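coordinates for the following, if possible.
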Amino acid sequence: MKFLLRKVMLYVFIAWAALTLNFLIPRLMPGDPLVLLMERTEGRLDPGALEAMAEAYGLTDAPLVVQYWDYLSSLVQGDLGLSIGYYPVPVADIVAGAMPWTIGLVGVTTIISFLLGTGLGVILAWRRGKRSDYVLPALTFLNGVPYFWMALILVLIFSVNLGWFPVANAYQPILVPGWNPEFISSVIYHAILPALTIVIGSFAGWVLSMRNMTVTVLGEDYVTMAEAKGLPRRKVLLRYGARNAILPSITGFALSLGAVVGGSMLTEVIFNYPGVGYTLFQAVQNQDFPLMQGLFLVISLAVILANLLADIVYIFLDPRTRAEA
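Okay, here's the model as predicted:
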């Protein structure tokens, strides 16, 4: 447990550092949210309204320490400030509205690609030197294709030429969101093409990394000893080979899960999908600093939490870690 306690303390410190940087960076950047608001409203705001908005955005003459304490107090209450592009909508509401779309699309497809990729990688490693190795060049090619290029190809083929799937949006605009069969079927139908983009674009990397690690592990002495003892091949592959080979992939999977919150930005932008990545793209376009700040904070905390979960999984998968603990 000492190992886990050290990790928790480390990630608590990293989280505090992320919170602090998230507080300092916008205050060190050039530009003023109030100036942007004045431009958007064509100077129709009176001084009283400007003063109220300055207080809402934390732009006061108070000492930096006082501003930092107010910032932390607001975060504890779930207050991420007000958006400029969607003023006066709170940033927390915008993030909460975009998060389910990203988790539903990118989260599910990330898990599917990881399971498919690691499983196929183990099989290819066990059958190395056979005809199954002929798929490796194709996998290497897929691994090198960028997400946005894969998305554009799929849109051109299946949306523009064949007309099988819609080009953009998460559901038909005429529908009212709700838990009804018509809306759910529309969401699933619109998610098929972006989901295929993410799965095809990412699972090849999992296959290649898992295959290479499994081949390396299968060459270790303890695996040779297990085979010499006459253990079943399936047991040798899964218990001695795949279990040790998957350890490096756990870290990559944890980072991928953390990145789920950030969304696959280019994929969401191409498909006009209303997730976190697309919201972040709009925030950058609109120079919406509070919204960018809130999104960066949520993404950072998600990556930190995912890495902590990966370390917990390590304790159960790797006996050496338990011995260290």
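
drop to CA atoms for contacts and neighbour counts, all remaining ones
Fine.

which residue packs closest to Y240, ignoring adjacent ones?
Closest residue to Y240 apart from its sequence neighbours, by C-alpha to C-alpha, 6 or more residues apart in numbering: V223 at 6.3 Å.

element containing the one you found, please.
helix 221-228 (DSSP states H and E).

these two touch, right, the residue nearest to Y240 and L238?
No: counting by C-alpha atoms under 8 Å, V223 stays clear of L238, with 10.9 Å between them.

neighbour count for these two, which is higher?
V223 (17 against 14; other C-alpha atoms under 10 Å).

the structure of the following sequence is requested for comparison with the preceding one:
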Amino acid sequence: MTAPVVPLGAESAPAATRKGPRLGRARYFVRRLAFYLVAAWIAITLNFLLPRLMPGDPASVLIAQMQGRTALSGDMIASIYRLFGNPSEPLWDQYLTYLGQVFRLDFGLSVAFYPTPVWEVISAALPWTIGLVGVVAVVSFLFGTAGGILAGGRAGSKLDSVATPGAMFMTALPTFWIALLFVLVLGFQLAWLPTGGAYDPDLEPGLSGAFLGSVVTHAILPALTIAMGWAATWYIGMRNMMITTVSEDYVLLARAKGLSKGTVLFRYAARNAMLPSVAGFAVNLGNVVGGQLLVEAVYAYPGVGYLLFQSVASVDYPLMQALFLMVSLSVLAANFLADSVYGLIDPRARETGS
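A predicted model of the protein is given here:
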């Protein structure tokens, strides 16, 4: 039985038109999701194989190194053997056991915080990093991008002449140097703000006004240290993109039509110039989970970055392995988010994406 003939221009044509882009987006997201799932599996597998590629028995080597620094209990030694392999077990059995541990978030016991499980140690530090670095990432992106739009849309203006050299100067300063300068001047000489920790240790954690005020006060210096460099970076990138975009033909055509300066600046120029910044911001979110190691170490802020510093200093291999895996997976998740956002904004990405 033959299908009925639908006249050209009937309702099926708009439906097919709507259906095409939806299918294209679906295929694009499925391809990207499959790619990143494979990449995540490779990251997990490498995290399993690298310690076991060490010469000899890696678990015994690690136990010997740790025993030279701290006393290891039987539970801790058993935890190390589960994580880094027992030479008496086949590699495939170790791999299956390791995959089960990863999906259960069972990374053994921490050496530096014994007998606390590794995941509990990370769970205690993760909210501090997300609360500090995550908020700073969003705020610095908004301010830096807005400033770059205004300066790049009016290149040579007073704002551009003052803000651009200042932003370039800020990007050249090492983050740890800014942190040490703030500690010296604002912390010790002027005594305006606390220089370490996340809150006053004399306060009991809770939702009280005193505790929340202490958390905000302790976060000011680390937040300023991170935000200054990040906002300057977003500003310079957006400004350069705007300078290139305002000379494009479609922007010049919009001006020739007599549209207002604000409409041309934001609806035509900024909308297209923001594509790389939006994608870059999504990728930058993956670095939030890893924290800011140098900044958190200078301020002794109890986030993931400072936790990584402590794990290296105490040779806490189970904690280090879990942190490295968590950072790797978070970066992959952020890249998938960036690809997804870019695919929604720019249809050309869906055509060329693989």
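
can you check which part of structure 2 the helix holding V223 of structure 1 sits on?
Under TM-score structural alignment, the alignment places helix 221-228 of structure 1 onto residues 249-256 of structure 2.

what about G58 of structure 1, which SS state?
Of the three states, G58 of structure 1 takes coil under DSSP: H, G, I helix; E, B strand; the rest coil.

if I look at it, how far off is L34 of structure 1?
Distance from G58 of structure 1 to L34 of structure 1, counting by C-alpha to C-alpha, to the nearest Å: 11 Å.

again with F114 of structure 1
To L34 of structure 1, F114 of structure 1 is 45 Å away according to C-alpha to C-alpha.

the two - which one has more neighbours?
More crowded of F114 of structure 1 and L34, by other C-alpha under 10 Å: F114, with 24 against 16.

wait, what's in contact with the more buried one?
F203, W206, F253 (C-alpha atoms under 8 Å, 6 or more residues apart in numbering).

if we use 10 Å, what do you get?
By C-alpha atoms under 10 Å, 6 or more residues apart in numbering, the residues touching F114 of structure 1 are 120, 199, 202-207, 210, 249-250, 252-253, 256.

of these, buried ones?
120, 199, 202-207, 210, 249-250, 253, 256 (16 or more other C-alpha atoms under 10 Å).

A245 of structure 1 -> structure 2?
Using TM-score structural alignment, the partner of A245 of structure 1 in structure 2 is A273.

residues contacting that match?
By C-alpha under 10 Å, 6+ apart, the contact set of A273 of structure 2 is I149, G237, M238, R239, N240, M241, M242, I243, T244, T245, V246, F266.

need the three-state assignment for the equivalent of I44 of structure 2 over in structure 1.
Alignment note (TM-score structural alignment): I44 of structure 2 maps to L19 of structure 1. Put simply, L19 of structure 1 is helix when judged by three-state DSSP.

what residues does the nearest residue to L19 of structure 1 once chain neighbours are set aside make contact with?
Using C-alpha to C-alpha, 6+ apart and skipping residues adjacent in sequence, the residue nearest L19 of structure 1 is L297, 6.9 Å away. For L297 of structure 1, the contacting residues are A15, A18, L19, L21, N22, F23, L80, L291, by C-alpha under 10 Å, 6+ apart.

quick one: contacts for the equivalent of the last one over in structure 2?
This points to L291 of structure 1. Residue pairing (TM-score structural alignment): L291 of structure 1 is matched to L319 of structure 2. Residues near L319 of structure 2 by C-alpha under 10 Å, 6+ apart: 107-113, 117-119, 121-122, 307-308, 310-312.

can you tell me how far L319 of structure 2 is from T70 of structure 2?
Computed as C-alpha to C-alpha, the L319 of structure 2 to T70 of structure 2 distance reads 15 Å.

V251 of structure 2 too?
Distance from V251 of structure 2 to T70 of structure 2, by C-alpha to C-alpha: 66 Å.

just the contacts of F114 of structure 1 now: which is nearest D70 of structure 1?
The closest of the contacts of F114 of structure 1 to D70 of structure 1 turns out to be S256 (C-alpha to C-alpha; 32.6 Å).
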